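Chemist: Dropping a prediction and its sequence here:
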Amino acid sequence: MTILTVMNEDETNASAVPLTYPTITAAMAVAQLGDTISLAPGSWDEAATIIDENFTVFGAGADTITIGSGNNFIDAGDGANTISIGPTIASDNVIIAGDAADTITVGNGNNHIIAGGGANTIRVGPAGTGDNVIIAGMAADTITVGNGNNRINAGDGANTIATGAGNNFIIGGIGADTITVGNGNNYIDSGTFGANTITAGFGNNFIITGNAVDTITAMGGDNIINAGDGVNTVTTGVGNDVIAVGVGADTVTSGAGDDIASVVGGADTVTTGAGYDRLVIDYSDFSTNMVSSPVTGAVSYIGNFGDGAANIVSFTAVEEFHITTGGGNDTIITGAGADILDSGAGSDTLDGGAGIDTILAGFGSDLIYGRIGDSIDGGEDADNSDVDVLNLNYIGLHEIVLDDHENGTVYALDASGSRIGSFSFTNIESIVGDNLVFATPEVLSTEVDAIDPEPVCLDDVDSFLVAVDLVGQEWSYLGDLWVYDATKIVQNGRELDTNDNTIETGSGDDVLLGSRGNDTLIACCGDDTLNAGWGDDKAFGGDGNDVINLEKGNDFAEAGLGDDVVNGGEGDDVIYGDTNVNNSLGGDDKLRGGAGNDELHGNDGNDELNGGSGDDVLFGDQGNDNISGGEGDDWAAGGVGEDKLRGGAGNDELHGNDGEDYLSGGSGNDTLAGGNGVDKIVGGNGSDEIEGGAGNDNLWGGDWAADGASDTFIFEGGTGRDYVHDFEAGLDVIDLSFFVTTFDSVKYAVTDLGWATIIDLQHLNGGLVGDKVIIKSVSADDLAFDSFIF
């Protein structure tokens, strides 16, 4: 095999070894089968045609190369190359181009094409049936392939990709891609950040998009679509589709078929077509109160579900629901499908409708409506202090068979008393309904006469439920109530005592009930429940896994050691998760401020804090905390640990402090500071101020995408390598006032990469080595003087 070198004519050396030639055509005239043609540095304006031979060609000029039917290796170098293989030629070629804008056309063969970093145009003949491997670079590429089974990695530019009817594997990168595929079974991953448009034919496709604003259309077939956290529009045709969307405000429309749509947050709209469709709602990360609208329709249901604000899904033509909620007091009502309701913590109301439902109530005192065919689990708090109520008003004639005092079976009866259906229940402490009939003879009914308001002592009922039925009088006529260890109390009305009481218990698992006065409730060492009632109360949980419920009033609570739950209620409350001096023994607490301007301290442990409505102040302190400000102008600090902070509605101020934190401002004009660590900060809707702090941070001014509002990104020395993902030139500004610099100095520090512009802060006064601001999808020309604050 011989290497033939092509040089410019004025550089040709007839005595050189190996020989050199002035043109590609001249080298080909003497080349033999299997020879290599090497293009020396320089430039050509030559069109060379290779016909029916196997050649290796490489070089750096701006070449035009036309290839015949051989199997060729072409390395065209860094010039702007035009490489063409006839549309009906079935040769198998390896083609490598450089970083210029190349045009590559191939036929029916199985080609391997590496196009480099330029804005490339790659075409496979319209009838092409070869299986091609195509790898493009960072620029905006246009790739068109035929009906073969192709593997395409388009790189990070804003790419346009179109395929025929083959089964293709496509990776789009981080640019805003437009991908159109035919009727094959395709795998498409459009990348994490670009605003993508994907259109698929009638095949069975697997489609993944990222966190930007994506539009996905599948004409038919059985598709699996994961649309990510952006504001997405997903439309499918006839087929059995599985569609999952993230926390953005998504619109999902599916055609005929048995479809599954899954949502996890955001203001979503789901419309399904003919068939048996399932809506999966996972709101387990949220502690707000979720409420069902009345579902309408005979079989296919219309309605909505959510907290009415940030997280709500409106649905049409849904037959079955799988709903999971978090720590709020939720109301879940569904229709006649085979539904699954998992309400998590909180005092929830659950009604699965007429279908064969599975109901999992979780922690908290819940109200559950049972129907024939259901499987019901009331859940059990860690301290066994919850009181779950099973309502049998929809059953009609029935009998109840208890396995023990919390588990059993309800049988529906016909007019003759024969059993015609049943459902089972576990962890139910109370059963209510019309004309309850117990088939278990050991059930005990006891009344307490409270006409004379003397002290009432409940004893010898350890670990059992006592129902206090006050004969002839309201609860306000009951005198002092002494509750001994390991006793649960259910009362038939709200207490009206207005005295200021102090209640203190011993080492058991106790229930403490306050009144309308300014009470002090002190628990000791067990897993206790403290219900403070109205008034300005003080509640101390002590050791153990406690539940503290604060109602109306400006209350103070210290949950103490253990994994505690504190519900603030109405009023300006101050709540501490743990109380030891150095916060080193705390549990994983759940603190909810409720209505009012509250102050919450998680202290040690992986805590969940929710301010609720009002202007709240929240401190995560130590641990990996999950903090939500809720409605109002809130202030929150994560402290030490990998924290998640969400401002919600209002003009909020969030500080990540130490650790790799996630900050989301939500709606409003927010101030967000990441602190130390590799942080992810999302401003949300509104004009936000965002500072990543130390560490390599990722910053968004809008809600994962440009929002049309004016955001300010603040950088100082030691900021690290920060990415700005949605900078809006002409609206957003970069605050470099820390560096005492000028626009001319900034221009010197700017590098335009095409896909992003880098500001190297180490060239500014006060900048450190490694400090960089990477502004994605913005050119240096877009950054004017008014893009900065000096």
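Modeler: Arrived safely, thanks for sending. Residues are numbered from 1 along each chain as shown.
Chemist: drop to CA atoms for contacts and neighbour counts, all remaining ones
Modeler: Fine.
Chemist: for the helix or strand containing G237, packing partners?
Modeler: Assigning secondary structure by DSSP states H and E places G237 in strand 233-238. For strand 233-238, the contact count by 3 or more Cα pairs under 8 Å, 6 or more residues apart in numbering; DSSP states H and E identifies strand 215-220, strand 251-253 as packing neighbours.
Chemist: Dump these to JSON lines, plus distance to I83.
Modeler: Listed next are those as JSON lines, based on distance: least, Cα to Cα, whole Å:
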{"stretch": "strand 215-220", "distance to I83": "33"}
{"stretch": "strand 251-253", "distance to I83": "43"}
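Chemist: let's bring in a second model and compare:
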Amino acid sequence: MSYAGLAIFDDGRLNGVIFLSNNADPNSNKDAPLKVGFAGGFLGLSLGGAPSVKYTYLSGGAQVNVADGAGPLILAYDDRTGDSVLQGGKLGDFLYGGSGNDVLNGGGGDDTLIGNLGTNIIRGGSGNNTASYVGYSGPNAPDTLGVQVFLDEREAYNRDGFGFHDTLIDIQNVVGTRFLDILVGDAGDNILEGHDGADVIRGGAGNDTSSYETSAFSVDVNLTTKVNDGGAAWGDILESIENVRGSDYADSLTGDAKANVLEGGAEADQLFGAGGSDTASYEYSLFGVTVNLTTGANTGGDAEGDILSDIENLRGSRYEDVLTGDATANVLEGGAKADQLFGAGGSDTASYEHSLLGVTVNLATGSYSGGDAQGDILTSIENLAGSQNADTLTGDAAANVLAGGAGNDRLFGGEGNDTLRGDAGSDALVGGDGDDRLVVIEAPTLVQGDAGNDKLFLQGAETFTFIDMNFKEVEAVYVRDSLTLDMSGVSTKVAITVQNAATTLATVTGTKGNDTITAGAGDTVLDGSTGSDKLSAGAGADTFTFKANFGRDNVYGFESGADHFDVSALVNSFNDINISGLNGGANTLITFEGAGSGNKIILHDVAASSLDASDFGFLLT
């Protein structure tokens, strides 16, 4: 049986599930995307293997599934009574429920899910997903009532208590009704669009955006004064909102003291940063833009006629853009295609944060390839920000800041006093000549300072382990968070400074060389490993650990009753410890029976008579 080129098959399991194909052979579905107009009462409908299915109309309680590997399912589902299950594919889908209690599963991709009436389960799956209530009117609802959506509580319901109560899972963004809505985000980055009506938009803890992209009139949104007017913004209350997306008309968007992203959209817009490091975005412009923060001349695409004030950063379109900064420190992101980025003074950054592929950018040679960097021209750019993929970023003779972003990145500072930040991923950081700062938040494959006085900053990850193969020519290490650092496999000495906060615990083991280890404000476990080390207590309750062949160590700042010596690897009792005064009693010498004459502790500014068994930890037998 077929209809308009559509073949319909039973799946052979006698379960009432119907298989649709645009080829007479259901296993060879390679033709053009389906356009199906279908009305019936099948128990189940499986759109298996279709590369793309558009505008499928069903009625009754249906089960719709797009098989793995299928293209996007754009589904307008007109159900009057039944409860349905709609399953999207790996790409972005548009799923529209009916009046029953439906289950909408977006699957992969960036999905838009409309539950319509009923008590629905709306699950976005992976991707950046949107729950939309834009078409909702509600049974007998007056014009003043809309929806309440709480992403932090995973639920949505009609404001007056009738109509529906949805459960939202893996949803990042919400579009409200044409009535009065309350939209509340979660700890992530949310896009909240109240649509028409005087709405309450509350962003939550993330970097959140209030969108007016579908407003039928221009909007005036001011994050500083909290006064919002015009179009869909009329009467809106915005809380914990960092970014604003305007309409397709001439908008006025004003930020606040925080770092804001302002996107005017089409027509001639006015964007006012109002403090903070603010960005004018042209990400969704249908044409390339030319924006100049120095001259104020802005042309092309959505930038045509725009007026920018107190704007420090620019984000271009998906086309060929020309972005020029000013005398301040600017971040310029060209986006896709071959862009021209001009720093024009200040310490400026070329950003590839949103590139879908990794980039290779070399400021020394002027070579730019891969992802959004392909064909770019960078002038007067000092710093680079990579993508969320594996990047290779190389500086020049100036002082550069290179931030890899997520992914396994390779960062080369070159000459100059550079700052290299690995961010997420297993990164390789090579400072080059100069006094460099290397920052990692996950265990790196390599940190190498090269010539100069180089510093390594550790934060984020729970455990860092270094050996000679992945730690080279770095003179100082700073431990920023509550983590474990093991450098016992490194031969060269290093100065380690713990900068942890109070109530946190850091555990540090030094190198085989003569190290200097200083505890922080929180609790610290200090183990000098071998070598003649200098160990200093901090403000917390610190533990000094000594193991076999620890050498001749000096301990400073020890406070009896607060700090302790862990000697459990050396002796079993206080009777095996020899304590005597030095320098007229100002300092104390501590040795251990059976530990060897070369292993001793010089305790500074502590009298021998003040120590007892409670200051030591032993191996329990």
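Modeler: Sure, I can see it. Quick caveat: nothing in here was measured; it's all calculated off a predicted structure.
Chemist: TM-score them against each other, please.
Modeler: Taking TM-score structural alignment, normalised by the length of the second structure as the basis, the two superposed chains have a TM-score of 0.39; 315 aligned residues with a Cα RMSD of 5.7 Å.
Chemist: Give me whichever of the helices and strands packed on strand 233-238 of the first structure is most buried.
Modeler: strand 215-220 (a mean of 23; mean count of other Cα atoms under 10 Å).
Chemist: elements contacting that one?
Modeler: Counting contacts by 3+ Cα pairs under 8 Å, 6+ apart, strand 215-220 of the first structure packs against strand 197-200, strand 233-238.
Chemist: With D735 of the first structure as the reference, name the closest of the ones you listed.
Modeler: With Cα to Cα, the closest approach to D735 of the first structure among these belongs to strand 197-200: 33.6 Å.
Chemist: Next secondary structure after that closest one?
Modeler: strand 206-208.
Chemist: what's that following strand packed up against?
Modeler: Against strand 206-208 of the first structure (3+ Cα pairs under 8 Å, 6+ apart) you get strand 187-189, strand 224-226.
Chemist: List the buried residues of it.
Modeler: F206, I207, I208 (16 or more other Cα atoms under 10 Å).
Chemist: Please tabulate those residues in CSV and include distance to W700 of the first structure as additional columns.
Modeler: Output for these, formatted as CSV (distance: Cα to Cα, whole Å):
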residue, distance to W700 of the first structure
F206, 28
I207, 25
I208, 21
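Chemist: Among the residues you listed, pick out the one closest to S422 of the first structure, please.
Modeler: For these, the nearest to S422 of the first structure is F206 (41.7 Å; Cα to Cα).
Chemist: That closest one touches I188, doesn't it?
Modeler: Yes - if you go by Cα atoms under 8 Å, F206 of the first structure and I188 touch, sitting 6.2 Å apart.
Chemist: still on that earlier bit, dump the helices and strands packed on strand 206-208 of the first structure to TSV, plus mean neighbour count and distance to T144 of the first structure.
Modeler: Shown next, in TSV, are those (neighbours: other Cα atoms under 10 Å; distance: least, Cα to Cα, whole Å):
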stretch	mean neighbour count	distance to T144 of the first structure
strand 187-189	20	15
strand 224-226	21	23
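Chemist: and A467 of the first structure, which of those strands is closest to it?
Modeler: Of all these, strand 224-226 sits nearest to A467 of the first structure, with 50.1 Å by Cα to Cα.
Chemist: And that closest one, what does it pack against?
Modeler: In this structure, strand 224-226 of the first structure makes packing contacts with strand 206-208, strand 242-244, judged by 3+ Cα pairs under 8 Å, 6+ apart.
Chemist: Can you add distance to I114 of the first structure and give the ones you listed back as JSON lines?
Modeler: Converted to JSON lines, those look like this (distance: least, Cα to Cα, whole Å):
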{"stretch": "strand 206-208", "distance to I114 of the first structure": "24"}
{"stretch": "strand 242-244", "distance to I114 of the first structure": "34"}
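Chemist: What helix or strand is S580 of the second structure located in?
Modeler: According to DSSP H and E, S580 of the second structure maps onto strand 577-582.
Chemist: likewise I8 of the second structure?
Modeler: Counting by DSSP H and E, I8 of the second structure is part of strand 6-10.
Chemist: before we move on, what about Y478 of the second structure?
Modeler: Using DSSP H and E, Y478 of the second structure maps to strand 476-479.
Chemist: helices and strands around that strand, which ones?
Modeler: strand 455-458, strand 495-498.
Chemist: so can I have TSV of those showing mean neighbour count and distance to Y157 of the second structure?
Modeler: Below are those laid out as TSV (neighbours: other Cα under 10 Å; distance: least, Cα to Cα, whole Å):
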stretch	mean neighbour count	distance to Y157 of the second structure
strand 455-458	23	45
strand 495-498	22	49
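Chemist: Adding distance to L45 of the second structure, write those out as TSV.
Modeler: Listed next are these as TSV, based on distance: least, Cα to Cα, whole Å:
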stretch	distance to L45 of the second structure
strand 455-458	54
strand 495-498	61
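Chemist: Nearest to R315 of the second structure, out of these?
Modeler: strand 455-458 (29.9 Å).
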